[in-house]
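Undergrad: The amino acid sequence is not available; the structure is as follows:
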């Protein structure tokens, strides 16, 4: 069964300690193109997240959004050196008393002193926090994968509809091909009948040239190969393994046979069917790009 690369998954979790929400969105891509938006404390878990994603979704353009809140109370986003703050405050207070100055802004002055407040703390996640996030992430990935499978079923039905139209065109070409050959034969006979009667000509050589010409315009092999390619394409729709690239290659072969039939037949009635078949094939090629 084929699987689409377009998917969406959402999962959440809440208990007395944490609130976790994970959203997964995927589009088509030749490789695994992963983009992660998560709190700083889970930045060191990118490798683990990538392994989890590749194990479920395999490839595609994947956007993951992780929201996490700790109900126990968040730590300050900055680091305050309390000992240094006290030292500055006491020193400023001593100087103010020494000169007899008012000291209403000593707290603010000490807090703004060098190295009292450091940069944002790069907090790392604990085991319990990561386990909560990981479980929700796995659930969201599974929802996304199920979405992809559902989309794949829809695409599979659409592919079979497109193949059905191409088969109808092929069936019509099979019926009209003998008529085309008869028409060519009659045209040649009528055009050259009088000329052959009036001129000395090697009839055997002429017959050989006609056989060579009919081989050039014969489309029997292309018809057989096209039918084989259509059967092979449909067979691969039921395969359990990733079929996106293979279906793309088969589509190219189908297109090659359709184009050859159109050029070799050189017939208006057959060309009408070829145009319809090519239109359906373009739809297949476009959708095949979205198959995993």
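TA: Cool, got the structure. This is a predicted model, so every value here is computed, not measured.
Undergrad: going forward, measure contacts and count neighbours with C-alpha atoms only.
TA: Fine.
Undergrad: Quick one: neighbours of residue 41, just the number.
TA: Neighbour count of residue 41, defined by other C-alpha atoms under 10 Å: 16.
Undergrad: which element is residue 9 on?
TA: Under the criterion DSSP states H and E, the helix or strand holding residue 9 is strand 7-14.
Undergrad: Likewise for residue 177?
TA: Judged by DSSP H and E, residue 177 forms part of helix 127-198.
Undergrad: ok, now residue 51?
TA: Per DSSP H and E: residue 51 is located in helix 46-56.
Undergrad: who touches that helix?
TA: Residues from elsewhere that reach helix 46-56 (C-alpha atoms under 8 Å, 6 or more residues apart in numbering): 32, 34, 36, 138, 141-142, 145.
Undergrad: could you redo the last one with a cut-off of 7 Å?
TA: The contact list for helix 46-56 (C-alpha atoms under 7 Å, 6 or more residues apart in numbering) reads residue 141.
Undergrad: Now do it: distance to the chain's middle.
TA: The chain centre lies 17 Å from the centre of helix 46-56; the measure is C-alpha atoms, centre = their mean, to the nearest Å.
Undergrad: What angle do helix 127-198 and that helix make with each other?
TA: Going by axes from the mean of the first three to the mean of the last three C-alpha atoms, to 10 degrees, helix 46-56 is angled at 50 degrees with respect to helix 127-198.
Undergrad: Which parts of the helix or strand just after helix 46-56 count as buried, going by neighbours?
TA: Scanning forward in sequence from helix 46-56 by DSSP H and E, the next helix or strand is strand 60-70. Going by neighbour count (16 or more other C-alpha atoms under 10 Å), the buried part of strand 60-70 is 60-66, 68.
Undergrad: got the buried residues for whatever helix or strand comes next after strand 60-70?
TA: The helix or strand immediately downstream of strand 60-70 is strand 78-80, counting by DSSP H and E. Buried residues in strand 78-80, counting neighbours by 16+ other C-alpha under 10 Å, are absent.
Undergrad: Show me what strand 78-80 is packed against.
TA: When contacts are defined as 3 or more C-alpha pairs under 7 Å, 6 or more residues apart in numbering; DSSP states H and E, strand 78-80 sits against strand 117-120.
Undergrad: Contact partners for the nearest residue to residue 144 once chain neighbours are set aside?
TA: Nearest non-adjacent residue to residue 144, counting by C-alpha to C-alpha, 6 or more residues apart in numbering: residue 9, 4.0 Å away. Contacts for residue 9 (C-alpha under 7 Å, 6+ apart) come out as 23-25, 140-141, 143-144.
Undergrad: Kindly reformat the residues you listed as TSV containing neighbour count and distance to residue 214.
TA: What follows is these, written out as TSV (neighbours: other C-alpha atoms under 10 Å; distance: C-alpha to C-alpha, whole Å):
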residue	neighbour count	distance to residue 214
23	21	62
24	24	59
25	20	56
140	23	61
141	27	58
143	19	58
144	25	55
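Undergrad: ok, and here's another one to check against it:
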């Protein structure tokens, strides 16, 4: 089952009179990169938090945001900025007088001004905060994992549909390639008739020429390798491990084989299918770029 590198999760933890919130956002990235942002006094927790995230995520850019607020229900007071409230009241009354309004600014208006009343900033010992932060992080990681699985299911469904198309194209190319020698013989015999030379070249010589042309245009080895790559690709789609890099590598190898087939095969029908296959490969690569 594929997992996407894109997702979002959030979680909260409560304890010791404060609330911790954790948000995690992940996006696709060639390697694993984890950035953690939180209260400066909690830097001592960063390594543990990074390891916890790394256990769940093997590839992608991950941003972790940690916030801490005191639990006001536990009795922690809010901060009231009296000076700001007085300034707001004075400015409001002056403006009302200047513009000729009879009403004056009231308490509700003052309390609505940002900064007049704000929660007290949390300053918590990191060791006291550790279990609370871990609970919040665990909850956020679970939500993130579920989001990445859902997106991975969508990616896998789309990849399997395109994989089936690609497999059919390989089968068609193999069948067409088997007819190439016959087509060479037919064209050669037509040329001999056109040049009025059918009796001057014996059947053995024609067979040798056809065999040489067919050998140069043979794509049997490329078809065998493509079949192997397709088998590995299908197996990787059903794996529970992180397979994004492996899928990307297999697509590159298949692209190389189709390039060789397009260059060697002297058949317009094969060339058309090679173009179709390259289009499907590009579509698959776009999807695989987001697979963990």
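TA: Done, it's in. All of these numbers come straight from a predicted model, not from anything done at the bench.
Undergrad: Can you pull the TM-score for these?
TA: Remark: TM-score between the superposed chains equals 0.75 [TM-score structural alignment, normalised by the length of structure 1]; 247 aligned residues with a C-alpha RMSD of 2.8 Å.
Undergrad: returning to what we had before: put together TSV for the buried residues of strand 60-70 of structure 1, with distance to residue 214 of structure 1 on each row.
TA: Formatted as TSV, the buried residues of strand 60-70 of structure 1 follow (distance: C-alpha to C-alpha, whole Å):
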residue	distance to residue 214 of structure 1
60	49
61	51
62	54
63	57
64	61
65	64
66	67
68	73
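Undergrad: Show me the two of these that sit farthest apart.
TA: For the buried residues of strand 60-70 of structure 1, the farthest-apart pair by C-alpha to C-alpha is 60 and 68; their separation is 25.2 Å.
Undergrad: So residue 291 of structure 1 sits against residue 3, correct?
TA: Yes. Taking contacts as C-alpha atoms under 7 Å, residue 291 of structure 1 lies within contact range of residue 3: 5.8 Å.
Undergrad: tell me the contacts of the closest residue to residue 147 of structure 2 other than its chain neighbours?
TA: Spatial nearest neighbour of residue 147 of structure 2, excluding adjacent residues (C-alpha to C-alpha, 6+ apart): residue 7 at 5.3 Å. Shown in contact with residue 7 of structure 2 (C-alpha under 7 Å, 6+ apart): 25-27, 144, 147-148.
Undergrad: which part of structure 2 lines up with stretch 28-47 of structure 1?
TA: Aligned by TM-score structural alignment, stretch 28-47 of structure 1 falls on residues 28-47 of structure 2.
Undergrad: and that stretch, how far out from the chain's middle?
TA: Taking C-alpha atoms, centre = their mean, the mean C-alpha location of stretch 28-47 of structure 2 is offset from the chain mean by 20 Å.
Undergrad: That stretch: which residues count as buried?
TA: Quick answer for stretch 28-47 of structure 2 (16+ other C-alpha under 10 Å): 28-29, 33-34, 38, 42, 45.
Undergrad: Would you reformat those residues as TSV and include distance to residue 232 of structure 2 and secondary structure?
TA: Converted to TSV, the buried residues of stretch 28-47 of structure 2 look like this (distance: C-alpha to C-alpha, whole Å; DSSP: H, G, I helix; E, B strand; the rest coil):
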residue	distance to residue 232 of structure 2	secondary structure
28	23	coil
29	23	coil
33	28	strand
34	30	strand
38	43	coil
42	45	helix
45	41	helix
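Undergrad: Save these as JSON lines, and put in distance to residue 119 of structure 2 too.
TA: Shown next, in JSON lines, are the buried residues of stretch 28-47 of structure 2 (distance: C-alpha to C-alpha, whole Å):
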{"residue": "28", "distance to residue 119 of structure 2": "36"}
{"residue": "29", "distance to residue 119 of structure 2": "37"}
{"residue": "33", "distance to residue 119 of structure 2": "33"}
{"residue": "34", "distance to residue 119 of structure 2": "29"}
{"residue": "38", "distance to residue 119 of structure 2": "17"}
{"residue": "42", "distance to residue 119 of structure 2": "19"}
{"residue": "45", "distance to residue 119 of structure 2": "24"}
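Undergrad: And the residues you listed, which is closest to residue 85 of structure 2?
TA: Using C-alpha to C-alpha, those come closest to residue 85 of structure 2 at residue 38, 29.8 Å.
Undergrad: Can you give me the distance of the residue nearest to that closest one when sequence neighbours are not counted to residue 43 of structure 2?
TA: Nearest non-adjacent residue to residue 38 of structure 2, counting by C-alpha to C-alpha, 6+ apart: residue 66, 4.5 Å away. In this view, residue 66 of structure 2 and residue 43 of structure 2 are 11 Å apart by C-alpha to C-alpha, to the nearest Å.
Undergrad: Checking the closest residue to residue 124 of structure 1 other than its chain neighbours next. Helix, strand or coil?
TA: Counting by C-alpha to C-alpha, 6+ apart, residue 41 is the residue found nearest to residue 124 of structure 1 once chain neighbours are left out, at 4.3 Å. Following DSSP: H, G, I helix; E, B strand; the rest coil, the label given to residue 41 of structure 1 is helix.
Undergrad: residues touching residue 41 of structure 1, list them.
TA: Residue 41 of structure 1 is in contact with 122-125, counting by C-alpha under 7 Å, 6+ apart.
Undergrad: switch to 6 Å and redo it
TA: Neighbouring residues of residue 41 of structure 1 by C-alpha atoms under 6 Å, 6 or more residues apart in numbering: 123-125.
Undergrad: and these, which are buried?
TA: Buried subset of these (neighbour count, 16+ other C-alpha under 10 Å): residue 125.
Undergrad: Report the next helix or strand after the strand or helix carrying residue 209 of structure 2 in sequence order.
TA: Using DSSP H and E, residue 209 of structure 2 sits in helix 203-217. Next in sequence after helix 203-217 of structure 2, counting helices and strands by DSSP H and E, comes helix 220-237.
Undergrad: Which SSE is immediately downstream of that following helix?
TA: Moving toward the C-terminus from helix 220-237 of structure 2, the first helix or strand encountered (DSSP H and E) is helix 244-264.
Undergrad: Now residue 247 of structure 2: closest residue in space, sequence neighbours ignored.
TA: What sits nearest to residue 247 of structure 2 in space, not counting adjacent residues and going by C-alpha to C-alpha, 6+ apart, is residue 233, at 6.2 Å.
Undergrad: my bad, should have said residue 69 of structure 1
TA: Excluding the flanking residues, the one nearest residue 69 of structure 1 by C-alpha to C-alpha, 6+ apart is residue 19, at 5.1 Å.
Undergrad: Cool, thanks, talk later.
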